[in-house]
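[1] Provided below for reference: sequence and predicted model.
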Amino acid sequence: MVEKIYNELRTIVDPEVGFDIVSLGLIYDVYFSEQKAVITMTLSTRSCPLHELILGWVKDAVMRVDGVKECVIDLVWEPEWNILMASDEVKKALGA
C-alpha cells in the first residue's frame, strides 16, 4: 500500500522546478494503517507560494489510492530541505 501511495505522490510535479515531489525529496515518510495514510513531508521553503495548493494535491493524490479512507499530512520543517535530499537525476538537472 505504501508503494501505491508513493506512486501517486510521484504524479505531483512542483511547477517551479518541474520535478515530482518524491524525486525532490520533499516526502520524508509514508505510513499506512487501518485505511489511514500519514504523509510526513516538507516544502522547499517556508515561504513557498504554492504551499496550500501542494498540500491539496498531496491529499487528493493519496485519497485516489484504493483502500485509503483518510489522509493526514504532517508538514515539518526539520530537517530543513536542501537539494542534497533530491534524487541524483534531480541534482544533476539542477546543477547540484
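    Received, thanks. Given the structure is predicted, the values throughout are model-derived calculations rather than measurements.

[2] Please count neighbours and contacts with C-alpha atoms only from this point.
    Will do.

[3] residues making contact with stretch 59-75?
    4-5, 8-9, 11-12, 35-43, 55 (C-alpha atoms under 8 Å, 6 or more residues apart in numbering).

[4] here comes the other one, which I'd like you to weigh against the first:
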Amino acid sequence: MKLTKEEVIKVLRNVVDPEVGINIVDMGFIYGVEIKGKKVHIKMTLTTPGCPMHSMFVHEVKQSLESAFDDVEVQVEVVFDPPWTPEKMSNEAKKKLGFK
C-alpha cells in the first residue's frame, strides 16, 4: 500500500469508537493528516477532553498505521481546539446515531 493521505484515511476507517460503533473518520475526529517521507502526523480530537478512550484511540491509530505501512513513524496529536461537535460527523454517522 502506498503512503498517501487517501490510504491513511482508509486505514483510519478501521479504527472504531466502541461506544457508538462508528469509525473515527466518520465521527469527525480526524482534523488533519500530514505526510513527510515516512513520517505521518495525525491531528485528531475526541468528543471531550476527559474522554476515557483517549489512550486507546492514540494506540489504535498508531498500531493501525504501523501495521498497514512499512517503516512508518506515526505521531498522533490530540487537540481540542476547535472542539468536536456532532456537525463534524459524516451524514452516514449522523443518520446511524439518529441526527437529522
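    Yep, it's here. A quick note: this is a predicted structure, and the numbers were derived from the prediction, not measured.

[5] TM-score, when you put one on top of the other?
    Superposed pair, TM-score by TM-score structural alignment, normalised by the length of structure 1: 0.93. Supporting alignment: 96 aligned residues with a C-alpha RMSD of 1.1 Å.

[6] Would you enumerate the residues in contact with the aligned residue in structure 2 for residue 82 of structure 1?
    Using TM-score structural alignment to pair residues, one finds that residue 82 of structure 1 aligns to residue 85 in structure 2. Residues near residue 85 of structure 2 by C-alpha under 8 Å, 6+ apart: residue 47.

[7] What span of structure 2 is stretch 3-22 of structure 1 aligned with?
    So stretch 3-22 of structure 1 sits over residues 6-25 in structure 2, by TM-score structural alignment.

[8] The nearest residue to residue 30 of structure 1 once chain neighbours are set aside and residue 46 of structure 1, how far apart?
    With C-alpha to C-alpha, 6 or more residues apart in numbering as the criterion, residue 30 of structure 1 has its nearest non-adjacent residue at 4.8 Å, and that residue is residue 39. Residue 39 of structure 1 sits 18 Å away from residue 46 of structure 1, going by C-alpha to C-alpha, to the nearest Å.

[9] just residue 30 of structure 1 next, same as before
    21 Å.

[10] Those two - which one has more neighbours?
    Neighbour totals were compared for residue 30 of structure 1 and residue 46, and residue 30 leads with 16 against 12 (other C-alpha atoms under 10 Å).

[11] Tell me the secondary structure at that one.
    strand (DSSP: H, G, I helix; E, B strand; the rest coil).

[12] The residue of structure 1 most remote from its centre sits in which helix or strand?
    Distance from the C-alpha centroid of structure 1 peaks at residue 95, with 21.5 Å (C-alpha atoms, centre = their mean). According to DSSP states H and E, residue 95 of structure 1 maps onto no helix or strand at all.
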